[in-house]
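S.K.: Any chance you could fold what I've pasted below:
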Amino acid sequence: MRRHIPVLMNEVVAALQPESPRNSRLIDGTVGGGGHSRALLGAGVDAVLAIDRDARAIETAGQALAAYGDSVNFHHGSYIDMQAAARALGWQTVDSILLDLGLSSYQLDDPARGFSFRFDAPLDMRFDRDEAGDTAGDLVNGLAADELAEIFFRYGEERHSRRIAREIVRQRPITTTRMLAEAVADAVPAQSKRRSRVHPATKVFQALRIAVNKELDAVERVIPIAIDLLRPGGRLAVITFHSLEDRLVKQAFKRLATSVVAPPGMASIEERRASIRLVNRKPISPDQAEESANPRSRSAKLRVVERLQAP
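M.R.: Just a heads-up that it's a prediction; the model follows:
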């Protein structure tokens, strides 16, 4: 199993490094292996609230950050719960928040998790296997063809979504990652497979993972929660790995960075003051050296915003 390499490490540290390390607080909402948190603690962050839905990530990060002792507090759960977790520590505001929305290498490389078609494994794909909820297998074998097609199109932008869904229904029951990958490959036209450099099941696996974990809903909900937790001048950094996530984050940031003033006589328009400023108007991507060293970083995009003074 390959070691997980945090993406855009230098760029994240540059964006979130505290001006003054005294009592500086970071929420790492997706701590994973703890790489970003370790780097930021080394750069002067005084205390970290490390959150992850994956129990194994909490265990791995605990080992990676053990040297920092009581400076790191762990919370097993969703980043949606960051406000309650912060309040439990007595934190009313924080200096920085990081959300790295990608899968870690140990999740992808663990056959039992069912995230990858490189292994033959049960169709699970849940980030938190202790949490009740549908697995990918439940969706694949329980939904109607039109419902599956909607998931593949909406969350995977899969152009052959209907063909794939019909073939899956025809071949059910489908219980393993290999069976699903083969069903998708059977459905995709040969010409499309020849033109593409990626496995035909890539978008379907992405779509199912997003649906199982309700990822886009969580991202949309957490942004205003995170902004509300930041002190004035505090920063939120979000790393995305596919266009759906990045588009959602971009639109949310743009909305919160824009003031709305009602014209005279238009009282029905709700006025709103901008609560953030965009630190980088265009997303930051890995340079060629990082992409060569860590091919999984290729699709990563980093967006950073800063909390403005409260009105």
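S.K.: For the rest of this, base every contact and every neighbour count on C-alpha atoms.
M.R.: Will do.
S.K.: what are the ranges of the strands in the stretch 201-311 of the chain?
M.R.: Here the stretch 201-311 of the chain has its strands, by DSSP state E, counting those that start in this stretch, at 230-240, 276-278, 301-307.
S.K.: winner for burial among those strands?
M.R.: strand 301-307 (a mean of 24; mean count of other Cα atoms under 10 Å).
S.K.: chain center to that strand, what's the gap?
M.R.: 14 Å (Cα atoms, centre = their mean, to the nearest Å).
S.K.: ok, for the most centrally placed residue in the chain, nearest residue in space, not its chain neighbours?
M.R.: Geometric centre of the chain, nearest residue: Leu101, 1.8 Å, by Cα atoms, centre = their mean. Excluding its sequence neighbours, the residue lying closest to Leu101 (Cα to Cα, 6 or more residues apart in numbering) is Thr240, at 5.4 Å.
S.K.: Alongside the first, I'd like the structure of this one:
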Amino acid sequence: MDTEWNHTTVLLNEAIEALVTRPDGHYVDATFGRGGHTRLLLSRLGPQGRVTAFDKDPEAVAQAARLQDPRFSIRHQGFAHLVELAPRSATGLLMDLGISSPQIDNPARGFSFRHEGPLDMRMDTTRGESVAQWLSRAELGQIAQVIRDYGEERFAVPIAKAIVARRQERGPLATTAELAQLVAGAVKTREPGQDPATRTFQALRIFINAELEELEQALEAALDLLEPQGRLVVISFHSLEDRIVKQFIARHSREVVDRRAPFAPGVPLKLRALARVKPSAAEVAANPRARSAIMRVAERTSA
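M.R.: You can find the predicted model right below:
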């Protein structure tokens, strides 16, 4: 069990205030984590309300099993599986993206360059390939592309070359410390206050968990899942995620007119953008990991 690894939920009250429109609704928490949002959500619902949660992480699912509430259920799945829920069955959908503090702080999970641990980074440790396994076989061009595209790292090629050279000389990387040290040697300059390994670790984590692809699938599923006036609330923590969410909401918040038939009725908008919220200065001071969070809120139209 991982009870010693604590997690502070970001934008807790703001998210639930934006999400809940009626106490008897069905709400979906697509990223249960350690249940901060879900617990507050349940406290705002009446006897007829219910919450369905999803999470890839078996440790999160184990924590959810402790939540003894007949209105609550948990699914050991990523939020790409939102498509399995009935259309127009959700009053609200919450997605709190990224990784949780227990995942970062537990060295055994291999997410952090600050702690020595196995180079894993899988959110679901019961399936799939670890970062170490992928790096042991990936070609130089593949590694460079992942680090560049998902980490926005301008030293992606030197880092990839260093990884491949290390593999050829001394065998594959096995630990977070080995990777962090190797990246530090390949990255010549870095933004003040940022560890040289930050972008590379982010990139490999996003890639190995297919985070951006799954986010795009989940957002599309939300259009069918939400009932009219149902709320979509998404909290992201880096620009790649937020860009996808922002563009998705914008794309479905405007009426589309076919230029070939300008007098034909336009395709009606499916969402109405409601808000963009950032953590308060007080929240960031209390929880520095909240500093990059952005919450976007939209409402499903009746179209």
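S.K.: where does the TM-score land?
M.R.: The TM-score (TM-score structural alignment, normalised by the length of the second structure) is 0.92; 294 aligned residues with a Cα RMSD of 1.8 Å.
S.K.: Any chance of TSV for the strands of the stretch 201-311 of the first structure, columns distance to Thr176 of the first structure?
M.R.: Shown next, in TSV, are these (distance: least, Cα to Cα, whole Å):
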stretch	distance to Thr176 of the first structure
strand 230-240	28
strand 276-278	43
strand 301-307	31
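S.K.: List the buried residues of stretch 233-248 of the second structure.
M.R.: 233-237, 241-242, 244-246 (16 or more other Cα atoms under 10 Å).
S.K.: To which residue of the first structure is Arg154 of the second structure aligned?
M.R.: Superposed on the first structure with TM-score structural alignment, Arg154 of the second structure falls opposite Arg159.
S.K.: who touches its match in this structure?
M.R.: Phe153 (Cα atoms under 8 Å, 6 or more residues apart in numbering).
S.K.: mind checking the SS state of it?
M.R.: coil (DSSP: H, G, I helix; E, B strand; the rest coil).
S.K.: Onto which residues of the first structure does stretch 97-114 of the second structure map?
M.R.: By TM-score structural alignment, stretch 97-114 of the second structure lines up with residues 101-118 in the first structure.
S.K.: Actually, stretch 211-225 of the second structure.
M.R.: Going by TM-score structural alignment, stretch 211-225 of the second structure sits over residues 215-229 in the first structure.
S.K.: distance from the matching stretch to the second structure after superposition?
M.R.: Mean deviation of stretch 215-229 of the first structure relative to the second structure after superposition (mean Cα distance after the TM-score superposition for the first structure): 0.8 Å.
S.K.: quick one: contacts of that stretch?
M.R.: Contacts for stretch 215-229 of the first structure (Cα under 8 Å, 6+ apart): 79-80, 82-83, 92-94, 97, 210, 236, 245, 248-249, 252, 275-276, 307.
S.K.: in the stretch 51-200 of the second structure, which spans are strands?
M.R.: Going by DSSP E, counting those that start in this stretch, the stretch 51-200 of the second structure shows strands at 72-75, 90-96.
S.K.: which residues sit against the match of stretch 97-114 of the second structure?
M.R.: With Cα under 8 Å, 6+ apart, stretch 101-118 of the first structure has contacts from 1-5, 30, 32-33, 119-126, 176-178, 181, 201, 205, 209, 238-241.
S.K.: Now do the end-to-end distance for that stretch.
M.R.: Distance across stretch 101-118 of the first structure, first residue to last, is 21 Å (Cα to Cα, to the nearest Å).
S.K.: Right, I'll call it a day here.
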